[in-house]
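Visitor: Any chance you can model this:
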Amino acid sequence: MIPAILDLASLKALYAGGLSPLDLVEEVIARRKASDDPAIFITQTPDDDLRAAANALVANAPQPNSLPLWGIPFAVKDNIDVAGLPTTAACPAFAYSPDRDATVVARLKAAGALVIGKTNLDQFATGLNGTRSPYGAPRSVFNKDYVSGGSSSGSAVTVASGLASFSLGTDTAGSGRVPAAFNNLVGIKPTPGLVPNVGVVPACRSVDVVTVFAATVGDGVAIRKIMDGLDTADPYSRKAVPAALPASSLRIGVLDGAEREFFGNAAVEALYDAAIERAKSLGATIVPFDYAPFRQAAELLYNGPWVAERLAAVKDFIATNADDFDPTVRKIIEGAGAYDAVDAFEGQYKLGHLRQKALAEWEKLDILMLPTSPTTYTVDAMLADPIVKNSHFGRYTNFANLFGYAAIAVPGGFGTDGLPSGVTLFGPSFSDDALAPFADAMHRAAASGMGKDKAVSLPEASKVAEPDDGLVTIMVVGAHLTGMPLNHELTGPGGKLVKTCRTAGEYRLYVLPNTTPPKPGLIREPGFEGKGLEVEVWKVTPQAFGRFVQNIPAPLGIGKVMLDDGSQVSGFLCEPYAVKGAQEVTELGGWRAYIASRKG
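Guide: Prediction:
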């Protein structure tokens, strides 16, 4: 059965089991016809052309999954060229017919992916809300009264509604991230220059980035890697020099004090606080930082000379076709006339000073974690105040490309209003791959599903592996927990806390008699349906692990323990004979709770 959300792992498994790309294409065609949002696409790949593409793929590469994206359907924002389909940038008078694919599209097609259509956007990629298009306003898949986010509006909705496995957007000010948050998706925003922009209608050419909307971080990173690579036809294309991040104990910068602005949206603020707690549980160190220089840089993108770069992209067209522009887009672009060359240089100088202040904050941080958007609005509210409310969406996004950062937006759960929110993780230039494992862990910990399917579990096959840091993972359940008497045996040799989590439900916990300090016995009982027990996962050097294991007294030992996310880790287990007649404390949920109950 084809799942509601077309993630890569599920489709590859179905293809391995006998599903054909033509079968999937027929499903996509049926879903397009059944869609209740008429504003998603500007141009759909005709049904017969889509069938022909699937048949051609099988003829040229008959073995299932023989190409990285064999038979994977994707959609393309309509400011990115696809040969055979018009490019409009959501302005009919601007439309042209490209004779070749954009570099990124060509690379994805060569990997076996199938284009299902061109998606709607805020005209000329100017906006973060999705209402600035003559083709209509795509809506949030969770509430049709609300905006989908922009400018890559239709691209996000195609993935969130199950029409495509992934889609391409562009991101100048946050357009590859805000729609992800509003539709419970992952948004991959590469470091500027990592993915080439050849064949993309520019918004601000010097800071534009092609992005990926996907169901999981693993999917998005795999797709981005196919698009990566120097293209000398793009003056801003760069050869990547990957940047590393600590494998554990990340120092994560979060908002504090007056810089926490949610424009009255308590639901989003609560979800941000919940994300901070999840980051702590994953072993991160939370560090409040001064967002002011980042915010001031963000304000330059629309309230500074960079708006003149938007005029540079369309100056000849707007000179003859001003009446064909969306009124709000026209107002923004024509506002560029207030800036001259002196302003442009002064803006660069100001950005440079702000960059230095931001670098000072980075001295105490490894990554930033910010709300992807501090709030959301209905379509009617956005249309009533289109510039001010749009600016609210960009409060925590606009700085990223000006400073050259990598970013990954991940779902952050659903508020009391039933709407999704998300957080974005930012890292230094070319930390794109290094950001991915923690971003994936945050998405999985949020347990918010994928797209419109809030209940589905993320496939284990799409999990992003931690980089090999040469350390050994060990799970502790009792006296070695943080703050407990034997924790020094982990911290002394430099052990690092990875995360706090729970075991699977089939484990019981007992108090071992006659142990000093008191120790628990963890026993696996197949068929027992408990709620899991709180444990910690640490990393230590192989030498420390060896000494640690050697000193473990009987009846304890090290074995494989199943965690509640389905993964397995080496950890403390007890021989069953030792707990006969011992006090069981499973119902308390963990050793820490048991110790607290004794003190009470």
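
Visitor: CA only for contacts and neighbour counts going forward, please
Guide: Noted.

Visitor: For the longest helix seen in the chain, name the packing helices and strands.
Guide: Identified as the longest helix of the chain according to DSSP state H is helix 341-362. Other helices and strands packing on helix 341-362, by 3 or more Cα pairs under 8 Å, 6 or more residues apart in numbering; DSSP states H and E, are helix 292-303.

Visitor: Measure how whatever helix or strand comes next after the helix it packs on sits relative to helix 341-362, angle-wise.
Guide: Scanning forward in sequence from helix 292-303 by DSSP states H and E, the next helix or strand is helix 307-321. Angle between the axes of helix 307-321 and helix 341-362 is 140 degrees (criterion: axes from the mean of the first three to the mean of the last three Cα atoms, to 10 degrees).

Visitor: tell me which residues in helix 307-321 are buried?
Guide: 307, 308, 309, 310, 311, 312, 313, 314, 315, 318 (16 or more other Cα atoms under 10 Å).

Visitor: Just the residues contacting the longest helix of the chain, thanks.
Guide: Residues from elsewhere that reach helix 341-362 (Cα atoms under 8 Å, 6 or more residues apart in numbering): 289, 290, 293, 294, 296, 297, 300, 304, 305, 306, 403.

Visitor: Now, of the residues you listed, which are buried?
Guide: Using 16+ other Cα under 10 Å, the buried ones in the contacts of helix 341-362 are 289, 290, 293, 294, 296, 297, 300, 304, 305, 306, 403.

Visitor: Please identify which two of these are farthest apart in space.
Guide: Within these, 289 and 305 form the most distant pair, 27.5 Å apart (Cα to Cα).

Visitor: quick one: which of the buried residues of helix 307-321 is nearest to residue 113?
Guide: Distances from residue 113 to the buried residues of helix 307-321, taken as Cα to Cα, are shortest for residue 313 (29.6 Å).

Visitor: Here is the second sequence; please produce its structure so I can put it next to the first one:
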Amino acid sequence: MITAVERVRAAYARIAQVDRPEVWICLRPQAETEADAAAVDKRIAAGERLPLAGTVFAVKGNIDVAGLPTTAGCPAYAYIPDADAPAVARLKAAGAVVLGTTNLDQFATGLVGTRSPYGTVRNAVDPNRVSGGSSSGSAVSVALGIADIALGTDTAGSGRVPAAFNGIVGLKPTIGLVPTEGVVPACASLDCVTVFARTLPEAERALSLMAAPSGRRVTAPAPRRPGPWRIAVPEPEQLGQLDTGWVEAFQAAAQLLADAGAELLPVDLTPFTEAAAMLYEGAFVAERYTAVGAFIDSHAGSPDLDPTVAGIISRAKNIPAHQLFADRQKVASLRARALASLGDADALLLPTAPGHPTIAEVAADPLGANARLGRYTNSTNLFDLAAVAVPAGEVNGLPFGVMLIGPTFTDERLVPIAGLLTAPPLRLAVIGAHLSGQPLNGQLLAVGGRLVRTTMTAPAYRLYALDTLPPKPGLVRVGKGGSTIEAEVWQLPAQGLGALLAALPRPMALGSVELADGSFVTGFLCEPQAVEGAREITSFGGWRAYVHALPRPEDRR
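Guide: All right, here's what the predicted structure looks like:
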């Protein structure tokens, strides 16, 4: 396992190699960062459990890191915080080491990554294209292999658009799941801290360590109806104008979910796109003026202010209060329509953005180009939803990304669904209580399992009735003297199989089960010593036949 010091040294070597100074606002001196890493290694050597030991991370420049200037992308705004933001503190407590703070669209206002006096953050794959904003530097630091994870923020899509443009994962939690203390607000009621990573497991682990309610009571999501994952997918004509090849790439992602067992459902995208237009065109932008408007007014004409950002925020000064209340009512109505359209779908699948502009295209039309990028992302926080953005291949040599949006506090459901797009599904053979109609079958359905076929094992097994609750069988491979046993083969997302394994009680275990056609599939087996004294039921040919042969309760009476 790599040590924290070794990982820090590798990060700084990579920084020198890629030569992207625009990524950083404040990069810590290597000696200082190595000292923190050495302290982590010492704690590990002393026996502490630090789940992020050997991890380095970057922090968006509007999030407090003790001792480093928080600039929000504006040098004149800078202040030195005495304490870390809670999200930063929790990652550090888990053993992660901060490399520095990253560049962003000033005051987190933009989806392009070009609105900063610290320079335009170029895309990690094609330097002529935008990196996406506002969390531009954080996303690129991960995509270039410098940081393992990075923190961003997301009000209108800033934790997702940069992920899509740079081919990485972006998790945007439900508002309030991660505290926003120590974050310079964009729109305080809509802001959330996000995480970038190269893989879903890395992002999920970081989010779980940061998560804790902040000023909001977290309630469990409504139980989902059993069955395969249900994914709402809009028709191509509702997506609007996409870059060449992006409609086909989106349809391929939807087909991948279907091939993995998901049920695709129709959805009306209209309430989502209508709300998206309101985020900047309506009164909600006034909250940006509340956050930093007085500062911008007092620094009018300063070279430290990005003119596009300053114009957007300054114009919000005179929005009347009645318009804000009217817009709130309209969003509430649109949200009700959106949720009704989703029905019992677990998630909505969308392209993360409609296209990927060049830096020159954004410079020619800074407002129009930026507005287009928020078509699918702007409504998420207005509707109080969770989201995850993941890579979904390439189009013309550039990363293409999709996102899954789910109801409030369904964050944990979105990750295994997204896993269907990033990892091939796995197959599992079951022979007992997980069979269709049996007591534990719901565990397979709950993690997105889909029945592939009913079959038999090879004639090499014996079956026993174990004394467990609920009753279940033990399958033991014996080679000679064995028999065929009824089995079902289920298809599961990789994360789903991992969840089942984590909850699997002894004496059950996962192993390789040979089927009648000679193929081998991962399946539930039993430790041989556990069947000592158990009733052998091999002659029944399967668990269901044995259960059906048992006396009914009324017969036993």
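
Visitor: so how much does the longest helix of the first structure differ from the second structure once superposed?
Guide: Following the fit onto the second structure, the mean deviation recorded for helix 341-362 of the first structure is 1.1 Å by mean Cα distance after the TM-score superposition for the first structure.

Visitor: That helix vs helix 292-303, what angle?
Guide: Going by the same axes, to 10 degrees, helix 341-362 of the first structure is angled at 150 degrees with respect to helix 292-303.

Visitor: what range in the second structure matches helix 341-362 of the first structure?
Guide: Counting by TM-score structural alignment, helix 341-362 of the first structure falls onto residues 321-342 of the second structure.

Visitor: Near the aligned residue in the second structure for residue 59 of the first structure, how many other residues are there?
Guide: Using TM-score structural alignment, the equivalent of residue 59 of the first structure in the second structure is residue 42. Neighbourhood size, residue 42 of the second structure [other Cα atoms under 10 Å]: 13.

Visitor: secondary structure element for residue 42 of the second structure?
Guide: Since the elements are taken from DSSP H and E, residue 42 of the second structure ends up inside helix 30-45.

Visitor: For that helix, give me the average deviation versus the first structure.
Guide: Overlaying the first structure shows helix 30-45 of the second structure at a mean distance of 1.7 Å from the equivalent residues (mean Cα distance after the TM-score superposition for the first structure).

Visitor: Give me the residues contacting that helix.
Guide: By Cα under 8 Å, 6+ apart, helix 30-45 of the second structure touches 3-5, 8-9, 12, 50, 53-54, 95, 97-99.

Visitor: Which positions within it qualify as buried?
Guide: Using 16+ other Cα under 10 Å as the burial criterion, the residues of helix 30-45 of the second structure that qualify are 33, 34, 36, 37, 38, 40, 41, 44.

Visitor: now the fourth one: how far from residue 5 of the second structure?
Guide: If I follow you right, that is residue 37 of the second structure. In this view, residue 37 of the second structure and residue 5 of the second structure are 5 Å apart by Cα to Cα, to the nearest Å.

Visitor: who touches both of the two?
Guide: Contacts common to residue 37 of the second structure and residue 5, judged by Cα under 8 Å, 6+ apart, are residue 54.

Visitor: What is the aligned counterpart of residue 440 of the first structure in the second structure?
Guide: Here residue 440 of the first structure is matched to residue 419 in the second structure, going by TM-score structural alignment.

Visitor: Help me confirm that residue 265 of the second structure comes into contact with residue 233.
Guide: Yes. Residue 265 of the second structure is within contact range of residue 233, at 6.0 Å (criterion: Cα atoms under 8 Å).

Visitor: who's more crowded, those two?
Guide: When residue 265 of the second structure and residue 233 are compared on other Cα under 10 Å, the one with more neighbours turns out to be residue 233, at 22 against 17.

Visitor: so what's the aligned partner of that one in the first structure up against?
Guide: Per TM-score structural alignment, the equivalent position to residue 233 of the second structure in the first structure is residue 254. Shown in contact with residue 254 of the first structure (Cα under 8 Å, 6+ apart): 276, 286, 287, 288, 289, 368, 369, 370.

Visitor: need the contact list for the aligned residue in the second structure for the fourth one.
Guide: Counting by TM-score structural alignment, residue 288 of the first structure corresponds to residue 266 in the second structure. Contact criterion Cα under 8 Å, 6+ apart gives 232, 233, 234, 235 as the residues in contact with residue 266 of the second structure.

Visitor: Just the buried ones among these, please.
Guide: For those, a burial check counting by 16+ other Cα under 10 Å picks out 232, 233, 234.

Visitor: closest to residue 499 of the second structure among the contacts of residue 266 of the second structure?
Guide: Nearest to residue 499 of the second structure among the contacts of residue 266 of the second structure, with distances taken as Cα to Cα, is residue 232, at 24.5 Å.
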